[in-house]
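Enquirer: Output the structure for:
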Amino acid sequence: MSNQKTVPNAVNFLIGGTAGMAATCFVQPIDLIKNRMQLSGTKTSTMKIVSSIIEKEGFLAFYAGLSAGLLRQSTYTTTRLGVNSWLSEVASKDSHPSFLLKALIGSTAGCIGAFVGTPAEVVLIRMTADGRLPFEERRNYKNVFNALVRIIKEEGILVLWRGTVPTMGRAMVVNAAQLASYSQTKEILINTGYFKDNTPLYFVSSMISGLVTTAASMPVDIAKTRIQNMKIVDGKPEFKGAIDVIVRVCRNEGLFSLWKGFFPYYARLGPHTVLTFIFLEQMNTMYKTYFA
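Expert: Here you go, the predicted structure:
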């Protein structure tokens, strides 16, 4: 608890964003596959999506939208991990925070981070989905900044916050599950006596946290993804909101389609959680060793 206080809030924000961006460089292809599966609207599989991308777009297509993914991490992850560290420090001053309080802190941090990161999220969804469209329907954004400028010019600035409510809802579920379960799992594993505060502990805690988070957040995530990628036809949006997406998916594709892409989602979220927390813990340790 005292070590936590040696890291200033500004540094917590910086370290959080940097850790998320570093992790994204490794998992961007899996994120793209997950988004394609959620937008498919039909029964498909990870291997079908992968083979289709390789055949029609080439290997480099797996990194489509990387610039948007990095911007998302620099906004969303910087904010959520920074706010989470700050609120955790405040909550720990007088007593050890309970699991419920940790979940509340995590969901609050996620909600704030999601609002800040929604514009980059909208661009990320569109850029990763573009290759699945017929050539004449593609948006063909050059990079995240070109996308932001074009969206503002062609559709209006408010479109950058399209899907904010389901994005914030997803973030609250993800962060309540991820940050709280990661912290709680670390405590439980250390208390067993088999783990020490080192990389193996971070790895196991992150993989367990990622599994919990995937199961809890996928229905909200698929609603968010489809809303942010939808087009307006004759002045009418494709979906009325997150509930409309979920109802229509259940009716047209089946209840379990809400967990469509579970494997790539977990394959993305698990390693991303692992890498983010490992980078986070290592950078915190380095800061305390060399700067505090």
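Enquirer: Please make it C-alpha for all contacts and neighbour counts, starting now.
Expert: Fine.
Enquirer: For the stretch 1-150 of the chain, which segments are assigned as helices?
Expert: 2-5, 9-39, 46-56, 66-72, 78-91, 99-129, 144-155 (DSSP state H, counting those that start in this stretch).
Enquirer: Now mean neighbour count and distance to residue 196 too, for the ones you listed, in CSV please.
Expert: Rendered in CSV, the data for those read as follows (neighbours: other Cα atoms under 10 Å; distance: least, Cα to Cα, whole Å):
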stretch, mean neighbour count, distance to residue 196
helix 2-5, 12, 17
helix 9-39, 22, 22
helix 46-56, 14, 36
helix 66-72, 24, 32
helix 78-91, 22, 22
helix 99-129, 24, 21
helix 144-155, 15, 41
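Enquirer: Figure out which of the ones you listed is closest to residue 286.
Expert: Proximity to residue 286 (Cα to Cα) singles out helix 9-39 among the helices of the stretch 1-150 of the chain, at 10.7 Å.
Enquirer: now the angle between helix 46-56 and that closest one, please.
Expert: 90 degrees (axes from the mean of the first three to the mean of the last three Cα atoms, to 10 degrees).
Enquirer: Distance from the chain centre to helix 9-39, please.
Expert: 7 Å (Cα atoms, centre = their mean, to the nearest Å).
Enquirer: what's the answer for stretch 127-146, then?
Expert: 20 Å.
Enquirer: Can you give me the first-to-last residue distance of that stretch?
Expert: End-to-end distance for stretch 127-146: 11 Å, by Cα to Cα, to the nearest Å.
Enquirer: Next, the residues that contact it from outside, please.
Expert: For stretch 127-146, contacts defined as Cα atoms under 8 Å, 6 or more residues apart in numbering pick out 32, 35-36, 39, 57, 61, 64-65, 67-68, 71, 120, 123-124, 126, 147, 229.
Enquirer: Before we compare anything, build this one as well:
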Amino acid sequence: MASNSSNSSAAPKPLPAHWNLFAGAIAGVSEILAMYPLDVVKTRFQLQVGKSSADSYTSIVDCFQKIIKKEGPGVLYRGIAAPIMVEAPKRAIKFSANEQYRTLFKSWGLPESRLTSVLTGVSAGITEAFVVVSFDLVKIRLQDKANAGKYKNTSDAFAKIFQQEGFIGFFRGLEATIWRHGVWNGGYFGCISTIRQLLPKAETKQGTLANNFIAGTIGGTIGTILNTPFDVAKTRIQNQTLPFSSCKYNWTLPAVATIAKEEGFGALYKGFVPKVLRLGPGGGILLVVFEALSGYIRKNIL
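Expert: Below you'll find the predicted structure:
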């Protein structure tokens, strides 16, 4: 217990905002380049509704094979420009807002605890949702096979969505995005602080990287288990193009209930395997790169 408290008291100070932006952006782009094809597969599964057919995806391998064979390998990176465009502010918000909320809650007299870690994570996730919602919507529209001939590329998708749905169209699914990011960040940051304390104290730089990867991977996995139903609902909501009042899926909790009622509870976890394969190790990659860059900046620049 003594070593845990000493670890906590020796925690490094938060980086200045501009260095948080830099480290968060590099970490985020590293993760997205490595794991993006799994995000495409996840979206395809989440949009798959109705009875099975010859074109249905039955597994991750089957989905990869059908996409590559019928649409070409480039489709596995279709829509990647949108998340890369928002990656810098998104990742900066994920880490810097988490630190700022922790400082705020500490000033309110809340002690450092697992509950505070969850609360700061949820708050950072809600903040993050407002930044990413429009880019997520464009990404999902481009990832859907049914839209292959509708949007030529990312800029064309932005232009057509604005033309056909107006500026407000870019915020379709905002409430669902708040649910998804708030729940994931709460689970992620709530877990990594606890897991770091449970792991043996690292004596080397390699040990620290290993601990960060383990904590980030477990945190990413827990966050994914918690938020996948909201992610499925968000994907369905954002892929609709009808006026809001005419859509089948509107608000998150009713959408979750409709999916469970019509397709069974398991449908709320469509795309879970590719999602957890991405966000589990992806959370580890994210944390390792961010912590490594943060340490380098503190040691060599600040």
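Enquirer: ok, which stretches of the stretch 151-292 of structure 1 are strands?
Expert: 232-233, 236-237 (DSSP state E, counting those that start in this stretch).
Enquirer: want to throw the helices of the stretch 1-150 of structure 1 into TSV with distance to residue 191 of structure 1?
Expert: Below are the helices of the stretch 1-150 of structure 1 laid out as TSV (distance: least, Cα to Cα, whole Å):
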stretch	distance to residue 191 of structure 1
helix 2-5	19
helix 9-39	26
helix 46-56	38
helix 66-72	35
helix 78-91	21
helix 99-129	16
helix 144-155	45
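Enquirer: Let me see the contact set for residue 18 of structure 2.
Expert: Under the criterion of Cα under 8 Å, 6+ apart, residue 18 of structure 2 has no neighbours.
Enquirer: Please report how far it lies from residue 134 of structure 2.
Expert: Using Cα to Cα, residue 18 of structure 2 is found at 23 Å from residue 134 of structure 2.
Enquirer: Kindly report the same for residue 146 of structure 2.
Expert: 20 Å.
Enquirer: Likewise for residue 98 of structure 2?
Expert: For residue 98 of structure 2 relative to residue 134 of structure 2 (Cα to Cα), the value is 22 Å.
Enquirer: With residue 90 of structure 2 instead?
Expert: 12 Å.
Enquirer: And for residue 94 of structure 2?
Expert: Residue 94 of structure 2 is 17 Å from residue 134 of structure 2, by Cα to Cα.
Enquirer: of all the strands of the stretch 151-292 of structure 1, which gets the most neighbours per residue?
Expert: Mean neighbour count (mean count of other Cα atoms under 10 Å) peaks for strand 236-237 among the strands of the stretch 151-292 of structure 1, with a mean of 10.
Enquirer: Relative to structure 2, what is the average displacement of that one?
Expert: Its matched residues in structure 2 lie on average 1.9 Å from strand 236-237 of structure 1 after superposition (mean Cα distance after the TM-score superposition for structure 1).
Enquirer: Just the residues contacting that strand, thanks.
Expert: Strand 236-237 of structure 1 has contacts (Cα under 8 Å, 6+ apart) with 230-231.
Enquirer: show me the contacts for residue 194 of structure 2.
Expert: residue 114.
Enquirer: 10 Å instead?
Expert: Residues counted as contacts of residue 194 of structure 2 (Cα atoms under 10 Å, 6 or more residues apart in numbering) are 113-114, 117, 215, 219.
Enquirer: I figured residue 218 of structure 2 hits residue 193, correct?
Expert: No - in this structure, residue 218 of structure 2 is not within contact of residue 193 by Cα atoms under 10 Å, at 11.1 Å.
Enquirer: What number of residues are in the vicinity of the equivalent of residue 217 of structure 1 over in structure 2?
Expert: In structure 2, the residue paired with residue 217 of structure 1 is residue 227, using TM-score structural alignment. When counting by other Cα atoms under 10 Å, one arrives at 22 neighbours for residue 227 of structure 2.
Enquirer: Roughly how far does residue 227 of structure 2 sit from residue 72 of structure 2?
Expert: 31 Å.
Enquirer: Residue 298 of structure 2 too?
Expert: 44 Å.
Enquirer: now do residue 240 of structure 2
Expert: 25 Å.
Enquirer: Residue 46 of structure 2 now?
Expert: Between residue 46 of structure 2 and residue 72 of structure 2 the computed distance is 21 Å (Cα to Cα).
Enquirer: same check, this time on residue 99 of structure 2
Expert: 42 Å.
Enquirer: With residue 124 of structure 2 instead?
Expert: Taking Cα to Cα, one finds residue 124 of structure 2 at 37 Å from residue 72 of structure 2.
Enquirer: List the contacts of the alignment partner in structure 2 of residue 173 of structure 1.
Expert: The alignment partner of residue 173 of structure 1 in structure 2, by TM-score structural alignment, is residue 183. By Cα under 10 Å, 6+ apart, the contact set of residue 183 of structure 2 is 118, 121-123, 125-126, 177, 222-228, 230.
Enquirer: Please tell me how far the counterpart of residue 90 of structure 2 in structure 1 sits from residue 13 of structure 1.
Expert: In structure 1, residue 90 of structure 2 lines up with residue 76, judged by TM-score structural alignment. For residue 76 of structure 1, the distance to residue 13 of structure 1 equals 10 Å [Cα to Cα].
Enquirer: which neighbours do those two share?
Expert: Joint contacts of residue 76 of structure 1 and residue 13 (Cα under 10 Å, 6+ apart) are residue 82.
Enquirer: could you measure the aligned partner of residue 264 of structure 1 in structure 2 against residue 63 of structure 2, distance?
Expert: Mapped onto structure 2 by TM-score structural alignment, residue 264 of structure 1 lines up with residue 274. Separation of residue 274 of structure 2 from residue 63 of structure 2 (Cα to Cα): 10 Å.
Enquirer: Can you work out which residues contact both of those two?
Expert: 38, 40-42, 45.
Enquirer: Would you mind putting those residues into a markdown table with distance to residue 293 of structure 2 alongside?
Expert: Formatted as a markdown table, those follow (distance: Cα to Cα, whole Å):
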| residue | distance to residue 293 of structure 2 |
| --- | --- |
| 38 | 25 |
| 40 | 28 |
| 41 | 30 |
| 42 | 29 |
| 45 | 35 |
